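Peer 1: Sequence first, then the predicted structure, then my questions.
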Amino acid sequence: MHLLDETVRPEWIDYNGHLYDGYYAVIFAKAVDEFLIRVAITPAVRETTKHTLYTMETHVRFLWEVKLGTPVSVTCQLLELDAKRVRVFLSMHDKVRNIVVATSEQMLMSIDQSGEAHSAPWLPDTARILEGLLKEHALLAMPKDAGRSIAIRR
């Protein structure tokens, strides 16, 4: 599922002349903002229901350098879903070189902010959309790097 198109901005470039690692996370976070809208957690819904989504965990992999002015897009594949959480795999694509330059696997949680913030079941419309997307994405191959952990291989 396509979520976002972005172009690497001058203020995102580091001392090595490529996209600063923190800005990969910014681009992925902007994609998650789009994901919220796609699953019916719009600004209006957040305001009226006090339900939102929090990122509970993220794992970013930097696969290729990205330079100033590079057009990128972010896609999303749902991997797992339960009553309060969804695990997604985001891929950042360099639209010129037609390659995946970074990935971000994330655990996202439904949150009720009506009092002290706490996890809560998905809103019904969101649950329905997520279940449909999960069925659709179950037909896709599992990303080879999904579930990967950090380790020094010996």
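Peer 2: Nice, I can see it. It should be emphasised that the depicted structure is a prediction, and the values quoted were computed from it without experimental measurement. Residues are numbered from 1 along each chain as shown.

Peer 1: Please count neighbours and contacts with C-alpha atoms only from this point.
Peer 2: Noted.

Peer 1: From what I see, residue 95 and residue 72 are in contact.
Peer 2: Yes - the pair residue 95 / residue 72 is scored as a contact, 5.4 Å apart, by C-alpha atoms under 8 Å.

Peer 1: Which residue of those two possesses the greater neighbour count?
Peer 2: Comparing residue 95 with residue 72 by other C-alpha atoms under 10 Å, the one with more neighbours is residue 72, at 22 against 16.

Peer 1: Skipping adjacent residues, who's closest to the more buried one in space?
Peer 2: Excluding the flanking residues, the one nearest residue 72 by C-alpha to C-alpha, 6 or more residues apart in numbering is residue 94, at 4.7 Å.

Peer 1: any idea how far the one you found lies from residue 102?
Peer 2: From residue 94 over to residue 102 the distance is 9 Å, taken as C-alpha to C-alpha, to the nearest Å.

Peer 1: same deal with residue 130?
Peer 2: Residue 130 is 24 Å from residue 102, where distance means C-alpha to C-alpha.

Peer 1: can you check residue 96 too?
Peer 2: Counting by C-alpha to C-alpha, the separation of residue 96 from residue 102 is 15 Å.

Peer 1: more neighbours, the two?
Peer 2: Under the neighbour definition other C-alpha under 10 Å, residue 96 and residue 102 were set side by side, and residue 102 has more, 21 against 9.

Peer 1: Below is an additional structure, to be compared with the one above:
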Amino acid sequence: MSEQPFTAPQTAAAGTGPQNVPQAAGRQSQTGLETGLPTSVTHDERRAGAGAAQDLHLRSTDPVAEAPIEVLRGTVRCQWIDHNGHLNAGYYLVAFDDAIGPWMEFIGLGAAHREACDVTTFSAQNHVTYVREIGPDEPYSITVQLLGYDRKRIHAFQVMTQTQDGYVAATCEFVSLHIDGPTRRVGPMADAPYRRLGDIWAAHQQLSLPSQVGRTIAVPPSAQAHLHVDLVPQLA
């Protein structure tokens, strides 16, 4: 069966901040009305401002020396703080999205490969869990653990760690789709990045599965809980 045209959805767990702050849209730009950012902002432009993320200069020729792989270091920007005095829910996805660029460079699907082969990647799904508050000007790093892959899909898991005190602030489970540029349809990736994913998989397949992976969003069953009837069997 041939692939059908695909429009990538975005899903994420609800946060505690204002709902009028948009989440990151796609992997190359961020759009919205009330972010204080331009209508289209590239990864490089986002890193150029205050609280800029540090480029770790990852390349697809680098050895797979650590698992999970650290792909980004940064500092929480004051513009990302909401009325609760902590990082707003939508901006966690901005930070996680910034970490996708170096991850793609590391696996061989970076800008040069995309331009040469006329391919790209789309986000199919994100699931963010908000573990602990992180505040303005606090440093963080983001790591990636590969959970699975094939020629058309990459399933992975990001962890944001507040590095000053060494605690996990948030996680993001995501699926990326490999897209053929001319058709805008899901299509197989080239041999080189597929082999590179195999090298990473060799180092990651024995890692413990994070507890947040595959987590269902729901109110826990109890005498006081009111749940949709079709959710009850899933939570039993």
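Peer 2: Yep, it's here. Not measured: the values here are computed from a predicted model.

Peer 1: any residues in contact with both of residue 95 and residue 72 of the first structure?
Peer 2: Shared contacts of residue 95 of the first structure and residue 72 (C-alpha atoms under 8 Å, 6 or more residues apart in numbering): none.

Peer 1: ok, the residue mapped onto residue 90 of the first structure from the second structure - contacts?
Peer 2: Taking TM-score structural alignment, the alignment pairs residue 90 of the first structure with residue 158 from the second structure. By C-alpha under 8 Å, 6+ apart, the contact set of residue 158 of the second structure is 96, 142, 143, 144, 145, 171, 172, 173.

Peer 1: so the second one makes contact with residue 70?
Peer 2: Yes - counting by C-alpha under 8 Å, residue 142 of the second structure touches residue 70, with 5.9 Å between them.

Peer 1: of the two, who's got more company?
Peer 2: Counted by other C-alpha under 10 Å, residue 142 of the second structure and residue 70 do not tie: residue 142 has more neighbours, with 26 against 20.

Peer 1: And the more buried one? What does it align with in the first structure?
Peer 2: In the first structure, residue 142 of the second structure lands on residue 74 (TM-score structural alignment).

Peer 1: Quick one: the helices in the second structure, in order.
Peer 2: Assigned by DSSP state H, the second structure shows helices spanning 43-47, 89-98, 100-107, 111-117, 191-204, 232-235.

Peer 1: right, so those: which one is the most enclosed?
Peer 2: Most buried of the helices of the second structure by mean neighbour count (mean count of other C-alpha atoms under 10 Å) is helix 89-98; its value is a mean of 23.

Peer 1: give me the stretch of the first structure that it matches.
Peer 2: By TM-score structural alignment, helix 89-98 of the second structure lines up with residues 21-30 in the first structure.

Peer 1: What is the distance between that stretch and the centre of its chain?
Peer 2: Taking C-alpha atoms, centre = their mean, to the nearest Å, the mean C-alpha location of stretch 21-30 of the first structure is offset from the chain mean by 10 Å.

Peer 1: can you list contacts of it?
Peer 2: With C-alpha under 8 Å, 6+ apart as the test, stretch 21-30 of the first structure has contacts from 4, 6, 12, 60, 62, 74, 90, 92, 102, 104.

Peer 1: mean shift of the longest strand along the first structure relative to the second structure?
Peer 2: Counting residues, the longest strand found in the first structure (DSSP state E) is strand 99-112. Aligned to the second structure and superposed, strand 99-112 of the first structure gives a mean residue distance of 0.6 Å (mean C-alpha distance after the TM-score superposition for the first structure).

Peer 1: which part of the second structure lines up with that strand?
Peer 2: So strand 99-112 of the first structure is aligned with residues 167-180, judged by TM-score structural alignment.
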